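[1] Compute the structure for the input listed below.
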Amino acid sequence: MTELPKIFDPAEIESRWYAHWESNGLFRPERPDATPFTIVNPPPNVTGSLHIGHALDNTLQDIVIRYERLRGKDALWVVGTDHAGIATQMVVERQLNAKQQKRTDFTRDEFVAKVWEWKAESGGTITSQLRRLGCSMDWANERFTMDEGFSKAVVKTFVELHKRDLLYRDKRLVNWDPHFRSAISDLEVETVETKGGFWRFRYPLADGVTLADGSDHIVVATTRPETMLADMAIAVHPDDERYNAVIGKEILQPITGRRFKIVADEHADPALGTGAVKITPGHDFNDFDVGKRAGFKAGDMLNMFDADANVVQTADGLIPDRFLGLHRFKRDGVDGAREAVVAEMKALGLLVPHVTKDKEGEPVEADFEPRTIQTPFGDRSNVVIEPWLTDQWYVDAEKLAVAPMQAVRDGAIEIVPKTWEKTFFNWMENIQPWCVSRQLWWGHQIPAWFDEDGNSYVAESEAEAQALAGNKVLTRDPDVLDTWFSSALWPFGTLGWPEQSDKLSRHYPNDLLISGFDILFFWDARMAMQGMEFMGEAPWKKLYLHGLVRAADGQKMSKSKGNVVDPLGLIDKFGADALRFFMAAMESQGRDVKMDEKRVEGYRNFATKLWNAARFLQSNGVTASTSHEAPAAALPVNRWIIAETVATVQAIDTAMTELRFDAAANAIYHFVWDQFCDWYIELTKGAMDDETRAVAGWAFDQILVMLHPFMPFITEELWHLTGARPNELIVAQWPQALAAVDSEAQAEIDWLIRLVSAMRTARTELNVPPGAKLPVIVRDASEETHRRLDRQGVALARLGRVESLTFGEPPAGGAAQIVVDEATFILPLVGVIDIAAEKTRLAKALAAAEKERDSLGGRLSNPSFVEKAKPEAVAKAREDHAEKAAEAERLKAALERLG
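    Below is the predicted model:
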């Protein structure tokens, strides 16, 4: 047994133990006959680095996998990274730009080769950071969504979905990123409040038609004047009496002269703007739906922008040449289509100015009414996303969603917390076709070929496509697949599918998926769709959704706010164990985690307390236990700690079954800090006989095993420093909650703890000098209390600083009285403290605490404060009020003790 160093150094321990575990294959011990337990990690982007959300997500997964490994299961945690199409292509293009090169300077194959080079050199950043967090993943079988085997699964899936009429090509609106010249997913769109406006334009009614008020035009309000060149209708609400007479009549596009109809649609809000809305189905998602309801086919909808968001001629050829080539917005000081359209409408006298009044009350005209607009931006390009009508590949998500919804209803998939079921069903029941094609070079190239007439041939290889096409010349689709398409195969593609194997049949379905709620639709639901379609059963039995990690004040973390917390910085400062324990203790189902560095520091202190407890035990001859079962014990204190150990094992097992990470963490925390370190060690000081050494060694071993999933590094280190072991802690045996619980011993030691705690509290509150020993007089004690005092008298005298213990009536004069169960314990204080002065001090302190309590209570009962103050200010006031109320109660009790 090696003597423990005085100082606990997390950094040195963590690097050493992680390397040992990984190099010895301890994350994946050979257990072919054991019950399998499988989880897959949400594959982080290969371009990524560890952020605080990853730290939470992966800590929870590691706690589960270490727990199941300790329980003897064949625990597999599948690890890998996502090729992250747009993000990775952007990184490599930036590197090229730094050398005055661009992607198009190379062939597609040359560029893809450069991406692979980047991946080999820099693509392992996040995986090394996951190791720093302590993630015990199956690194020996690490997967990548672009590796050969996984790519085979992706191609197979695409072709099979097409064969089953679940994947097709269609012309629809997509989120188009003009910077990347590609469609992007909803998850890659950030909605940002920007300064915009409402422009009002007069659209002339055709053929001499007028409104009921005699007007020969309709005023249309719009936030996007530039798209009016592709207008195809004007919509009004069917119940809007202002426009009833002209529904179905024709109106003129003011600049192009295009004739189109006024349609009735509930999308038009009579209370918004003028109640009349221009419909541009090729450039607005709502307008696209209105256009379909009005009978427009997608192929007939007008698109007035190219891939760079520059104006191009529409199918009807009516856009004047002076607009062609203009960018949609003003750029580099050059007016765009928006400015040109507004200027022309103004010159035609068809712009209705927005009129306000200046300080003197005089009318002031402006071209538009200022408005705050919810504007979609690409999260990586930071350019405004353009709804764009284009041909893309789509998956029939509506049909694929049926089986997962039924699985949740039947209980084949259990969603935890259950409250997320409603959100799941709401999204799945209203699911739209899933656009899976992207206009990039990096990714899985779509296995489809086109002939010169535009017909497509979907096949797993070019030879198979050519066989389908006959002698026609084919060109492969240049697009790649959305990364969510490939990651949707993660639960079975990582296990070797489409090849059949023992590994696949043994570990599919997975047992659990842990994920942030923010990817419930983009990843979780899509895995459920693909898993049930291709494997015939749900990909996992249970889906656990955790919240976000927020800043201490509850705000969402963002670089712009400057409140982002770097988990690696916290690991450097406090150690990975402390950060992991914080994440577990704060993870309460259904709630976001508020970042609190002080609490991380507190768990670092917890690790130090454990370390010091080990040093104390070692100095008293306590070594590693030789038995998995609890030793025989006669002393109540030893029978008590055995019972408390068993109760803690049971509490953790229950919490882990229910995925209550906070409950599991708090159970082991309070057992270690309160029962073992604060009381058991105190109660056994100076009384370390052979029985106590055996029990202490056993209990401490159980602590190390129970704490290991949460704090793997310090527990493994102490496991080896406290005695000779047959194997590492990571593959040790989880405690069995089988020892007989001695309720009598539990009750006796709990009684002693309550009595000592009450004595210490009274002494502190009454300013009794710490070194003073006091006589204690006991009154109204039962026979059981007499027996307990006989057995625990020595411990009580030492821990409670008791000079003598007698039974009967107290002497005259001031004394503190403590009631524990039926008995009253009296501590005479005459000559120990100035009783009159102490009463005065306590009364003064009580009055101050009550005054502050009542002042805070008044603020909280004021509706204007609660409703108007910042939420954090109200929360702080409630906290302070509770603190002052508790303080007042303590002072009142102390004053009453003095009589």
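[2] rest of the way, CA atoms for contacts and neighbours
    OK.
[3] Three-state assignment for A183, please.
    Here A183 is recorded as strand under DSSP: H, G, I helix; E, B strand; the rest coil.
[4] Using the three-state scheme, assign the closest residue to it other than its chain neighbours.
    Nearest residue to A183, sequence neighbours excluded (CA to CA, 6 or more residues apart in numbering): W176, at 4.5 Å. When classified by three-state DSSP, W176 comes out as strand.
[5] ok, W176 to M428 distance?
    Distance, W176 to M428, using CA to CA, to the nearest Å: 24 Å.
[6] between the two, which one's more packed in?
    Per other CA atoms under 10 Å, whichever of W176 and M428 has more neighbours is W176, with 27 against 19.
[7] hang on, that one packs against F285?
    No: W176 lies out of contact with F285 (CA atoms under 8 Å); the separation is 11.9 Å.
[8] Could you name every residue contacting both of the two?
    P387 (CA atoms under 8 Å, 6 or more residues apart in numbering).
[9] In contact with the residue nearest to K152 when sequence neighbours are not counted, which residues?
    In space, K152 comes closest to P498 once its chain neighbours are excluded; the distance is 7.8 Å by CA to CA, 6+ apart. Counting by CA under 8 Å, 6+ apart, P498 touches 152-153, 156.
[10] And this one, please, so the two structures can be compared:
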Amino acid sequence: MRFHPERWTKVYMDWMERIRDWNISRQLWWGHRIPVWYCACGEMVAGKAAPETCPRCGGAALTQDPDVLDTWFSSALWPFATLGWPRETEDLRYFYPTSALVTARDIIFLWVARMVMFGLEFRGEVPFRDVYINPTVLNIEGRRMSKTMGTGMDPLLLVDRYGADSLRFALINRCTGEQDLRFSEKMVEDTRNFANKIWNAARFVRMNLDQAPAPATPPARSALGLADRWIVSRFARCALEVTHSLERFEFREVCQRLYDFVWSEFCDWYVEMAKQDLREPPAPAHAAVTRATLGWTLAEAMKLLHPIMPSLTEEIWQALPHEGRTIMRAPWPDGMERWIDAEAESQITLVIDVIRAIRGMRADLGLAPGETVKVELFAPERPQATLEEAERYIASLTRTFGLAIHPETAPRPRGGLSSLCGPVEITMAVDSREAAQAMRARLQKQLAAVTRDLATLEGRLRTAEFIEKAPAEVVEADQRRRDELSTRRATLERYMGGLGS
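    Below you'll find the predicted structure:
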């Protein structure tokens, strides 16, 4: 038998090794009557049924003990008594032992240990193989939730405001293996935003799907484009990691991996790339491949998310082309190893890094979201080929016009801004002296603000009293912010140098 988190094994074994006699007698109205009878001669008889006469004196005036067995004595019978024991029923043979027990730490000794004792005594084997110990839910200040103390939250109100799935995900996402779980309504609100993100992505997929039945697998690898190969590979890794974490009862890891895949990789990147492929497919048949990949990936991702967000995932799965009556009976994603494509992952990682770098340059320059710029990329042969294949994604996701991709040996333009992103050099053109002056003015304004904030932070961090009295996490946050501002100041100064005087 294994405890999850594993540290509870020591607590359990420590109690078992120091176990004392158990007082099983209780004076309660309800319970299992103690099966012991007393005779006036002093004889005490225990049995499954009431004895007709005293085995010692032969008398018939026997009185049963008025007390009942301790509650946990009867609760210890639960794993097999509910299945028909002591009769050898079909349910008992099929369901005992079960696989897992989920409970709280305060009844490890009262219930878990006694179920194990009784299971071994009456059935010859433990009643379960895994025991998951839930954390105690506290409020955000670390106090126990209590109506009388005013520290509790009504889960039904949270469900009304944000939905049951949002509450479930928020709670499970906080199961880090720690003893206690600090919780606030803000966590449920954040998860509601995640649910909305999934719903909007699903609506986009449904609007673009043909009426063909959902494929059991993605389209053939030879038909997939670069972005399609990437998202299928990323889903394959996600499915493997989620399955592994579920088997190890690592529920926070499950939530985090699904959140990262669905929100970032699928919604933020693949859906945006798919929009471009649907608007301007690189080949006549590619739009159908993109639709099939969108539908398959979303449907399979809903299967992984279903144990945590059952209502939302069922609703979306039913709206997609599918086979079967319910997602609960749909096959779990299996055999995913064959879809892993390390080359496609490496290529799209480069593309995403370049897109982020260009977006960062735009932000540094203070460009409006709708303002387009001319960008040129210089890269070695293999990265150049990747960038050329993904040119339509880069141009649309960075608001650039006339995107040009050159070999790394090509001459650089004069009077522009440049930045390095791995093996790729990014240059942003400045077409005229007037444009350069306007850009320089924006940079000077940003540089002044960054320099002012940096001076304030450095002054605070040089103060011994602040370092000694401030919480460690506050000091660390200020130190990280100082490093970020220093890097940003150096970047702005480099851009200004590239613009000339």
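[11] Superposed, how do the two chains score by TM?
    Scored against TM-score structural alignment, normalised by the length of the second structure, the superposed chains reach a TM-score of 0.88; 477 aligned residues with a CA RMSD of 2.6 Å.
[12] Switch the contacts of P498 of the first structure over to TSV; also include neighbour count.
    Shown next, in TSV, are the contacts of P498 of the first structure (neighbours: other CA atoms under 10 Å):
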residue	neighbour count
K152	18
A153	21
K156	17
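[13] which of those show up in the second structure as well?
    For the contacts of P498 of the first structure, no aligned pair is still in contact in the second structure (both residues aligned by TM-score structural alignment, their matches' CA atoms under 8 Å).
[14] Now render those as TSV, adding distance to H546 of the first structure and secondary structure.
    Below are the contacts of P498 of the first structure laid out as TSV (distance: CA to CA, whole Å; DSSP: H, G, I helix; E, B strand; the rest coil):
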residue	distance to H546 of the first structure	secondary structure
K152	32	helix
A153	29	helix
K156	32	helix
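[15] What is the nearest of the residues you listed to V768 of the first structure?
    A153 (74.9 Å; CA to CA).
[16] how much space between that closest one and P478 of the first structure?
    For A153 of the first structure relative to P478 of the first structure (CA to CA), the value is 19 Å.
[17] Equivalent analysis for A634 of the first structure, please.
    Taken as CA to CA, the span from A634 of the first structure to P478 of the first structure is 78 Å.
[18] Also V341 of the first structure?
    35 Å.
[19] just E784 of the first structure next, same as before
    Remark: distance between E784 of the first structure and P478 of the first structure (CA to CA) = 86 Å.
[20] Is F401 of the second structure located within a strand, as I assumed?
    Yes: assessed by three-state DSSP, F401 of the second structure belongs to a strand.
[21] residue in the first structure matching it?
    Matched to the first structure by TM-score structural alignment, F401 of the second structure sits across from E803.
[22] Setting aside sequence-adjacent positions, which residue approaches the residue most central in space within the second structure most closely?
    The residue lying closest to the centre of the second structure (CA atoms, centre = their mean) is C255, at 1.5 Å. Spatial nearest neighbour of C255 of the second structure, excluding adjacent residues (CA to CA, 6+ apart): N173 at 5.5 Å.
[23] I'd guessed the one you found sits against L258; true?
    No: assessed by CA under 8 Å, N173 of the second structure is found out of contact with L258, at 10.5 Å.
[24] The equivalent of F204 of the second structure over in the first structure in helix, strand or coil?
    Taking TM-score structural alignment, F204 of the second structure has F616 as its aligned residue in the first structure. Three-state assignment for F616 of the first structure (three-state DSSP): helix.
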